[in-house]
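*Asks:* just need the structure, nothing else, for what follows:
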Amino acid sequence: MPGNASGGGTAVTRSTLRQQIADALRDEVLAGRLQPGQEFTVRQIADQYGVSATPVREALVDLSAQGLLDSDQHRGFKVHRFSVDDYRTMVEARSMVVDGVFRQRTERCSAAPSAQALLSVRRRAEEAARAARAGDLDILIGYDLRFWRELGALVTNHYISEFLHRLRVQAWVFAVPYLRSDPAPAEWLWSGHEKVVDAVTHGDAEAVRAEIHACNAHALAWADRLERGPAPADGSGAAGGRPAPAPARVPHGRRER
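*Replies:* The predicted structure is shown next:
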């Protein structure tokens, strides 16, 4: 394990190592390489990443607190298996929260974020929409999460933004195995990110709410389809339930979350 974080020359503290491990494992889950129900121990992860057990345990506890892992003091940890009903609840919860956020903005006549502040969000929107139309999950997930997180930071407070981000991560964790096993995932990937940014740019809270409602309705329609059709066995997707590869060390320069 290198002694410095990449690019900055700053010593890697236990806190940053803990976050790197948590980010790396979250990426493995979002990529579908760690499957729902897959079990592992602190020692296995520590050996895979070539680090001590303490920051690994802390990272796994953090991911458990975020609802992504289940812990068992006798068997270690496993990736949480969300149900279709869980997914619906996530979508409905974020819909209610976002509806409240924009209703409040309308009542307070809040000004739209500046065009300069929205530049980065618009770039995320363009990349996410392009990846969704192409059915490219590897590109889409990171940009989609960054898009909603950056947009949330502009239009609501930190606590609501972080709550919504957690719901979106959980929703992606549920969706990834199913979408990767779908021969035509683009049909079920929402690509209206740019319309949301346009509405925010114009300060049109009602239009923003309408676009986000369309996004959530799209997600619920997909959940209905899942219940009508066969689900992947044991929650597995295109990876066929194979064990996750064992990385040699914690990657540096993780993608922004």
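
*Asks:* going forward, measure contacts and count neighbours with C-alpha atoms only.
*Replies:* OK.

*Asks:* where does the residue positioned nearest the centre of the chain fall, secondary structure wise?
*Replies:* When Cα atoms, centre = their mean is applied to the chain, the residue found nearest the centroid is Val169 (2.7 Å). With elements delineated by DSSP states H and E, Val169 resides in helix 158-180, which encompasses its position.

*Asks:* this one next, for a side-by-side:
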Amino acid sequence: MSPVPVPDLPGVGRRENLRDRIRDALRAAIISGKLQPGVVYSAPALGAQLGVSPTPVREAMLDLVKAGLVVPQPNKGFRITEMSEEDLDNLAAVRLLIEPPTVRDVVAVIPKEDIPELRTLAQAIVDAAECGDLVGYIEADHVFHLTLLGYSRNRFLVDVVTDLRSQTRLLGLTPLLESGRLGRSAAEHHELLDFIEARDPSGAELLMHRHIGHVRGLWAGGAEGAP
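*Replies:* I've put the predicted structure just below:
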């Protein structure tokens, strides 16, 4: 059986916590569909694409095994887990219960002086969309939303949402990019900050409902606003 071709992945470079950087890059590649559900990938092949040795890739993949994103295949590598339509519906439903009301609640506690840094995080999402960097888009989106939720000062909530977001599949990102709609969706993050800066909790909550609807509907390949 010939090895499965590995898609082009951005190198992770020399970072202080290499294992974490590799894990984040692989997680983003899985969520975006660059690493395809049901396919087995070897650590050496992934390491060659990332510019690192197979050892930290295996270590990072073991983290993703715990998260339920991959399944080890003895002497072969790691198989990307598949998500059913029902799974995606249920993930979106739980996220809708948690994220919009949490964003509503943190609007009043986010310091005004933090807004410029949050704008920088939001712009990183827009920049990745404009460059067609889907893996970078997923990573930037992940950082932005978890930073916002962090203002709740509830680490258990952040951990739950981190897991839910990691399980999400955004297999519709490529056609979204090709149609030009990814940039418009990315711009929603600045719109969300507009509501936060204006101290409008209701507006921020409603936008988060719409944003998560995109994830399940348009991004995941179904009808927009499906949840």
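
*Asks:* what value does the TM-score take for this pair?
*Replies:* Remark: TM-score between the superposed chains equals 0.71 [TM-score structural alignment, normalised by the length of the second structure]; 208 aligned residues with a Cα RMSD of 3.6 Å.

*Asks:* just give me the match in the second structure for His218 of the first structure.
*Replies:* The equivalent of His218 of the first structure in the second structure is His214 (alignment by TM-score structural alignment).

*Asks:* can you confirm its match is in a helix?
*Replies:* Yes - in this structure, His214 of the second structure lies within a helix as judged by DSSP: H, G, I helix; E, B strand; the rest coil.

*Asks:* how many other residues sit next to it?
*Replies:* 22 (other Cα atoms under 10 Å).

*Asks:* same question for Ala65 of the first structure.
*Replies:* Around Ala65 of the first structure there are 12 other residues, counting by other Cα under 10 Å.

*Asks:* measure it to Pro183 of the first structure for me?
*Replies:* Between Ala65 of the first structure and Pro183 of the first structure the computed distance is 33 Å (Cα to Cα, to the nearest Å).

*Asks:* try Leu189 of the first structure
*Replies:* Leu189 of the first structure sits 13 Å away from Pro183 of the first structure, taking Cα to Cα as the criterion.

*Asks:* now do Asp27 of the first structure
*Replies:* 22 Å.

*Asks:* for Leu226 of the first structure, same thing?
*Replies:* Noted for Leu226 of the first structure: a distance of 14 Å to Pro183 of the first structure, by Cα to Cα.

*Asks:* show me what contacts the counterpart of Leu179 of the first structure in the second structure?
*Replies:* In the second structure, the residue paired with Leu179 of the first structure according to TM-score structural alignment is Leu173. By Cα atoms under 8 Å, 6 or more residues apart in numbering, the contact list for Leu173 of the second structure reads Ser32, Leu134, Leu182, Trp219, Ala220.

*Asks:* need the max-distance pair from those residues.
*Replies:* Taking Cα to Cα as the measure, these span a maximum distance of 13.7 Å, between Leu134 and Ala220.

*Asks:* does Ile139 of the first structure touch Glu126 like I think?
*Replies:* No - distance between Ile139 of the first structure and Glu126: 11.7 Å, which falls outside the contact criterion (Cα atoms under 8 Å).

*Asks:* the more surrounded of those two?
*Replies:* Glu126 (20 against 15).

*Asks:* show me what the more buried one aligns to in the second structure.
*Replies:* Under the alignment (TM-score structural alignment), Glu126 of the first structure maps onto Gln123.

*Asks:* now do the same contact list for its match.
*Replies:* Each residue near Gln123 of the second structure by Cα under 8 Å, 6+ apart is listed here: His190.

*Asks:* Leu189 and Pro183 of the first structure: who's more crowded?
*Replies:* With neighbours defined as other Cα under 10 Å, Leu189 of the first structure and Pro183 compare such that Leu189 has more, 22 against 10.

*Asks:* dump the residue contacts of that one.
*Replies:* Taking Cα under 8 Å, 6+ apart as the criterion, Leu189 of the first structure is in contact with Ala132, Arg133, Gly135.

*Asks:* which residues touch the residue nearest to the last one when sequence neighbours are not counted?
*Replies:* In this structure, Gly135 of the first structure finds its nearest non-sequential neighbour in Ala186, 4.1 Å apart by Cα to Cα, 6 or more residues apart in numbering. Contact analysis of Ala186 of the first structure by Cα under 8 Å, 6+ apart lists Ala132, Arg133, Ala134, Gly135, Asp136.
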